[in-house]
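> need a structure here:
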Amino acid sequence: MALPFTEDTIKWSDDTFSIRDVADSNLPTVVKVADGFYSENEAESFSNGDLIKLDFKKNYSKVRAQCVGRTPREDSSGYMSPDKDILIPLGYKGKLKVECMKKTFNTIEELIAHFPHYVTTGRPLTGKRGVYSSEQFRIEKGVRLELDRVIPKAGLVCKIDGKEVLLPLGQLARFDVEADDKEYTIREVIDSFKLPQYVRFLDSDFEKIVTSDLTEAIDNISHFEGYLRLVGLVQQEVVVGHHKPSGIAAITSEKANQRAIAILPLDSEAVQNIEVYLPVYEEESDYEFFLARNFSKNMNLDVVDGGLYLEFSKCPRIHLLNTEDDDDTPPPRPPPPPGYSKLEADTMVTNRSWRI
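Below is the predicted model:
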């Protein structure tokens, strides 16, 4: 009589693979942790024998930001000496204001380097009536300019009452920063402004949300005044699936079951250190039976997005989010591991114990 197809009798590959290797070529699939990884953060620890069902990869955009003080500190890279980085989800809905710590600029080149939104001319200068116009005109002191874009080797394009003018490089000038009272989301700043930009979040909840991440980023959190230097966009690639710790009983009920949704950033040190075995399934029914006994089979993407929405750390973290999922059709049977053959599978040990 054949043994029932359970986690104790399933056949696993002899070779181990990284999560990255599996994610690049074998999704969806279930893997078994071969070499556990233990962290001070329990949520980032995996034990030998844990099962992870890897469903799909997903990319998230985040904004790299540096925590800075309100008082300018001159350094080689500019007027502000930045502290360490944090990452802010591009979809974060909190409102912010764009700030410019430097209040006066004496050249157009200096104005381009810091690129505030609005300035007022502090002395007369020469402009051209449009980007492609050769007609010059005098811009008087006290004129409000909205900075728009830079044309290399030509100058700075600004708007005066909605009309474009070009400020040629190399002339004497003075500009005073004018406060921008408009409230933005971080996505609006990224879409509308040249980086870097200095911003201050208005929500009182912002620091509460990112307290642990700010503590990591700033040596002395008590001196953080809420100002951030937005540097640029980064992409974070994650693998999304489910996690079943070793030793947890298989599911016997046909009703909804609860399992932790696993979000595994591929650039996380914890994920990079995990080695896993790939399964060898002889029959389609074996695969479906194994999934039905061990995992939820659908995915609430709102829960996934919500977990990463509040992730501000510069060091990506593993997330295990408890959720209840209804049974659904299992994903297609994954391909066999690299180099697998039926003959090799028949010689594999079929009754492995993976209790720690």
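
> all contacts plus neighbour counts: C-alpha atoms, from now on.
Noted.

> which helix is the longest one in this structure?
helix 284-294 (DSSP state H).

> Against which helices or strands is the next helix-or-strand element following that one packed?
Sequence-wise, the next helix or strand downstream of helix 284-294 (DSSP states H and E) is helix 301-309. Judged by 3 or more Cα pairs under 8 Å, 6 or more residues apart in numbering; DSSP states H and E, helix 301-309 is in contact with strand 319-325.

> and this one, so I can compare the two:
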Amino acid sequence: MIVLGIETSCDETGVALYDTAAWENGDLAAKGILGQGLHSQIAMHREYGGVVPELASRDHIRRVLPLLDESLAQAKLTLGQIDAVAFTQGPGLAGALLVGSAFAKSLAQGLNLPSIGVHHLEGHLLSPLLGTSAPSFPFIALLVSGGHTQLMLVSKVGHYELLGETLDDAAGEAFDKTAKLLGLDYPGGAAISKLAEKGQVGRFDLPKPMLHSKDLDFSFSGLKTAVLNQVKKWDAGELKSPEQMAQFHADLARSFVDSLVAVLVSKSEKALKQTGCKHLVLAGGVGANQQLRSALNEKAKKGGFEVHYPPLELCTDNGVMIAFAGALRMLADSKGLSKSGAFDIKPRWDLASNNLT
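A predicted model of the protein is given here:
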């Protein structure tokens, strides 16, 4: 079965084609990726310091059809060879989601094909199954994508239990806000991580919010506020040289990253111990952060568990993860398939509420 996947939840337009034969035959799941196209809107949104929903929606409209043509050309397929269409139904920006839903539903109806709405976070947490070292079920998923920071127990495809989540700012939001405080461009994650590599360890004693709480929830607004306080303190002091300013920013970035990573690693290890799982999946945009990956790998050596990552190119939003998640859902239970033309979206959507029965 060849599944077309369409992702338009925020600021990336992704289209991909996935063949379930690789998964069903027990081969490396990534072999099923037949073709894909991806366009990032980062350059467009950078001058505004963040995503502008209206601009995002309009750009999805411009990009989705050329990306479909690109994916079909890579796969050497025609529209007539597609068996089903999967699309991101939520969560995300309403206008952006509507573009993907309308395109997917219209295409499916025109070709008389079934379609399936996919939860954006399900796409992320299943994407490590496409890596060379795929996890075994059950596993713990640390999802750090955009406005989401969650720990999920994944029993099997379509069976998810929320163990903990952020109570305010998500990790990705904390990265972006801290980057803005340090004068870095949007998006902040990669910029902060790169700057932190030049920083001195331990110069600033920043908080590690909820590190010792008994639950598995997160909170990063206080960490961002602590960075703001350090910036204000610096600005109120004596005039410093550009070199001193640059080092201050690097040291503060390093302390920020170290504090945030310490919380994510500690909570993940606690989730593994509480559930008895031996496999941890890191997924989402922040999953590409090298400091976080290094810290998890080090903890895994000492803790006796394995960490699994999606391929780096699949950490950000993409069509492959939606095609793949949709395909696995179809194989597990065909009840979610639809031939309705309704452009239904779910900008706010609890992943656990979408479990298969």
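
> And the TM-score between them?
Taking TM-score structural alignment, normalised by the length of the first structure as the basis, the two superposed chains have a TM-score of 0.20; 123 aligned residues with a Cα RMSD of 7.0 Å.

> sorry, back to before: list the buried residues of the longest helix of the first structure.
Applying a neighbour-count criterion of 16 or more other Cα atoms under 10 Å, one finds 286-287, 290-294 buried in helix 284-294 of the first structure.

> Does the residue nearest to residue 59 of the first structure when sequence neighbours are not counted lie in a helix or a strand, and which?
Of all residues not flanking residue 59 of the first structure in the chain, residue 237 sits nearest, at 4.5 Å (Cα to Cα, 6 or more residues apart in numbering). In the assignment (DSSP H and E), residue 237 of the first structure maps to strand 227-244.

> Could you identify the helix or strand that succeeds that strand?
Remark: after strand 227-244 of the first structure, the chain's next helix or strand is strand 257-265, criterion DSSP H and E.

> For the helix or strand just after that next one, name the packing helices and strands.
Tracing the chain past strand 257-265 of the first structure, the next element assigned as helix or strand by DSSP H and E is helix 269-272. Counting contacts by 3+ Cα pairs under 8 Å, 6+ apart, helix 269-272 of the first structure packs against helix 19-25.

> Which positions within the helix or strand residue 247 of the second structure falls within qualify as buried?
Element membership of residue 247 of the second structure [criterion: DSSP H and E] is helix 242-275. By neighbour count on 16+ other Cα under 10 Å, the buried set for helix 242-275 of the second structure is 246-265, 267-269, 271-272.

> burial of residue 67 of the second structure, as a residue count?
Neighbours of residue 67 of the second structure under the rule other Cα atoms under 10 Å: 20.

> tell me the contacts of it?
Residues in contact with residue 67 of the second structure (Cα atoms under 8 Å, 6 or more residues apart in numbering) are 14-15, 36-38.

> Quickly find the element holding it.
Per DSSP H and E, residue 67 of the second structure falls inside helix 53-75.

> what's the answer for residue 232 of the second structure, then?
helix 221-236.

> State the distance from residue 208 of the first structure to residue 201 of the first structure.
Using Cα to Cα, to the nearest Å, one gets 12 Å for the distance from residue 208 of the first structure to residue 201 of the first structure.

> These two - which one has more neighbours?
Neighbour totals were compared for residue 208 of the first structure and residue 201, and residue 201 leads with 20 against 10 (other Cα under 10 Å).

> If you drop the residues flanking it in sequence, what lies closest to residue 265 of the first structure?
Excluding the flanking residues, the one nearest residue 265 of the first structure by Cα to Cα, 6+ apart is residue 238, at 4.1 Å.

> picking up where we left off before, want to throw the contacts of residue 67 of the second structure into TSV with secondary structure and distance to residue 140 of the second structure?
Below are the contacts of residue 67 of the second structure laid out as TSV (DSSP: H, G, I helix; E, B strand; the rest coil; distance: Cα to Cα, whole Å):
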residue	secondary structure	distance to residue 140 of the second structure
14	strand	26
15	strand	27
36	strand	28
37	strand	29
38	strand	28
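
> Would you agree residue 54 of the first structure is in contact with residue 241?
Yes. Shown here, residue 54 of the first structure and residue 241 form a contact pair, counting by Cα atoms under 8 Å, at 4.4 Å.

> Could you identify the helix or strand that succeeds the helix holding residue 67 of the second structure?
Using DSSP H and E, the next helix or strand after helix 53-75 of the second structure towards the C-terminus is strand 84-90.

> Packing partners of that next one?
The contact analysis (3+ Cα pairs under 8 Å, 6+ apart) places strand 84-90 of the second structure against strand 2-7, helix 94-111, strand 115-119, helix 120-126, helix 319-332.

> go with 10 Å
In terms of contacts (3 or more Cα pairs under 10 Å, 6 or more residues apart in numbering; DSSP states H and E), strand 84-90 of the second structure is packed against strand 2-7, strand 12-19, helix 94-111, strand 115-119, helix 120-126, helix 319-332.

> on that earlier part again, okay, the contacts of residue 67 of the second structure in TSV with neighbour count and distance to residue 233 of the second structure next?
Shown next, in TSV, are those (neighbours: other Cα atoms under 10 Å; distance: Cα to Cα, whole Å):
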residue	neighbour count	distance to residue 233 of the second structure
14	30	43
15	34	47
36	25	48
37	23	46
38	20	42
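
> What is the nearest of the residues you listed to residue 323 of the second structure?
Of all the contacts of residue 67 of the second structure, residue 15 has the smallest distance to residue 323 of the second structure: 8.3 Å, by Cα to Cα.
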